[in-house]
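In: model this:
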Amino acid sequence: MTIEAADAPGTDRAEKLTAAPMAGDAGFLLAKLHAAGSVLNNRALAGFGLKERSFSVLALAACGLEPTQREMAEFLSLDPSQIVALIDELEGRGLVMRAPGKQDRRAKTVTTTEAGDAVFRQATSAAREAEAAALARLSVEEAGQLKTLLRKALWG
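Out: Just a heads-up that it's a prediction; the model follows:
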């Protein structure tokens, strides 16, 4: 799957509006980049039967940290019911499985199955291509700096 640079953020026809004062607001800029990136991500992940949110859950399940459903909900800023629905979908496809937590058996951890690991590896490649398209106007160094600054703003 190839992501076209023309689909990257900032290539829309309303470029004259970049002179508007709101075009300098961090909240607006983050929302706009997220919206454009989501379109690219969802397009790239469609071939795997995934969308951005389901891929995020799959990625957390595959990370080796055995997150609980609650931890996933908090980390992804989603309602717990949304996480349950996403996990149900992935579990129904045989990509993830729930298990009792090691610390609290009432908490359910989520991990990938062998099939889930395979889909995750393939989808990750498509997601990286989508990210590159979303950040196409930045150099590799600038993209790295952006990610560093975003992580710092979020978690210090």
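In: Every contact and neighbour count from this point should use C-alpha atoms.
Out: Will do.
In: how about the helices of the protein, start to end?
Out: Counting by DSSP state H, the chain has helices at residues 26-45, 52-62, 69-76, 80-92, 114-134, 140-155.
In: Kindly calculate the angle that the first one makes with helix 52-62.
Out: In this case it means helix 26-45. Here helix 26-45 points in a direction 80 degrees away from that of helix 52-62 (axes from the mean of the first three to the mean of the last three CA atoms, to 10 degrees).
In: next one: the longest one
Out: Between the axis of helix 114-134 and that of helix 52-62 there is an angle of 130 degrees, by the same axes, to 10 degrees.
In: now the other sequence, so there's something to compare against:
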Amino acid sequence: MSRNDGPGPEVSARLGYLLKHAQLRMNELSTRALASLGVNGRELAVLLVLAGDEPASQQQAAQRLGVDRTTMVALLDTLEDKGLVSRHPHAEDRRRNVVELTAAGQDVLERGTRASDEAEREFLAPLDPQTARQLRAALRTLVNQPPPRSGRAGEAVQ
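Out: A predicted model of the protein is given here:
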């Protein structure tokens, strides 16, 4: 292998590089797995959030996924256009839109979850099961950290 093949050890050992390229690979596998269903991974995530026991509002779904309202409205517009969700005013608070899966949405959710699970198995296949569980646990710990505080060390943040 020549020095010009790949990014080299100085880059390929960096955490940012590794996370980015792992995410790109996972996205590639998920996109391929979900293509026949007509949804992408982000849309599947919305369906998963909406599949809870009680109907969710647009705002609740946005909060659970950590996206802004404008992005959530665009995602729901797309899913509604595909016939996968329906929106209607809340019975007690007409300012609030309730979003529910349609029968087609429930079907895509079930099949999409299976397809996504298979893509994850393929992604994690090079790892033994214990290492794959540890990777998930470590990433969950990192993702669930509170957002970093702004300001310099030792300064109070207002």
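In: Show me what N144 of structure 2 lines up with in structure 1.
Out: Correspondence of N144 of structure 2 to structure 1, assessed by TM-score structural alignment: W155.
In: before we move on, what about A33 of structure 2?
Out: Alignment note: A33 of structure 2 maps to A44 in structure 1; criterion TM-score structural alignment.
In: Let me know whether that match touches E131 as I believe.
Out: No: taking CA atoms under 8 Å as the contact criterion, A44 of structure 1 and E131 are not neighbours in contact, 9.8 Å apart.
In: quick one: which of those two has more around it?
Out: The residue with more neighbours, out of A44 of structure 1 and E131, is A44; 25 against 19, by other CA atoms under 10 Å.
In: measure the residue nearest to that one when sequence neighbours are not counted to L146 of structure 1 for me?
Out: Of all residues not flanking A44 of structure 1 in the chain, A126 sits nearest, at 5.5 Å (CA to CA, 6 or more residues apart in numbering). As for A126 of structure 1, its distance to L146 of structure 1 is 20 Å (criterion: CA to CA, to the nearest Å).
In: With neighbour numbers in mind, choose between those two.
Out: Here A126 of structure 1 and L146 are set side by side on neighbour count (other CA under 10 Å), and the busier one is A126, at 24 against 14.
In: Please report how far the nearest residue to R64 of structure 2 once chain neighbours are set aside lies from Q134 of structure 2.
Out: Leaving aside its sequence neighbours, R64 of structure 2 sits nearest to V49 (CA to CA, 6+ apart; 7.4 Å). Computed as CA to CA, the V49 of structure 2 to Q134 of structure 2 distance reads 25 Å.
In: circling back: just tell me what the residue nearest to R64 of structure 2 corresponds to in structure 1.
Out: Across the two structures, V49 of structure 2 finds its equivalent in L60 of structure 1, going by TM-score structural alignment.
In: Also L84 of structure 2?
Out: Following TM-score structural alignment, the counterpart assigned to L84 of structure 2 within structure 1 is L95.
In: ok, that match - contacts?
Out: Under the criterion of CA atoms under 8 Å, 6 or more residues apart in numbering, the contact list for L95 of structure 1 reads L58, T112, T113, E114, A115, G116, D117, V119.
In: Give me the buried entries from the residues you listed.
Out: Among these, those classed as buried by neighbour count (16 or more other CA atoms under 10 Å) are L58, T112, T113, G116, D117, V119.
In: residues near the closest residue in space to the last one that isn't next to it in sequence, how many?
Out: Distances taken as CA to CA, 6+ apart put F48 closest to V119 of structure 1, at 7.1 Å, once the chain neighbours are dropped. Burial of F48 of structure 1 is recorded as 14 neighbouring residues (other CA under 10 Å).
In: Same check on T78 of structure 2?
Out: Burial of T78 of structure 2 is recorded as 15 neighbouring residues (other CA under 10 Å).
In: That one and L18 of structure 2: what is the separation?
Out: 32 Å.
In: and if you look at A119 of structure 2?
Out: Using CA to CA, we find A119 of structure 2 at a distance of 19 Å from L18 of structure 2.
In: likewise A74 of structure 2?
Out: Applying CA to CA, one obtains 30 Å for the distance of A74 of structure 2 from L18 of structure 2.
In: Also E80 of structure 2?
Out: Taken as CA to CA, the spacing of E80 of structure 2 relative to L18 of structure 2 amounts to 36 Å.
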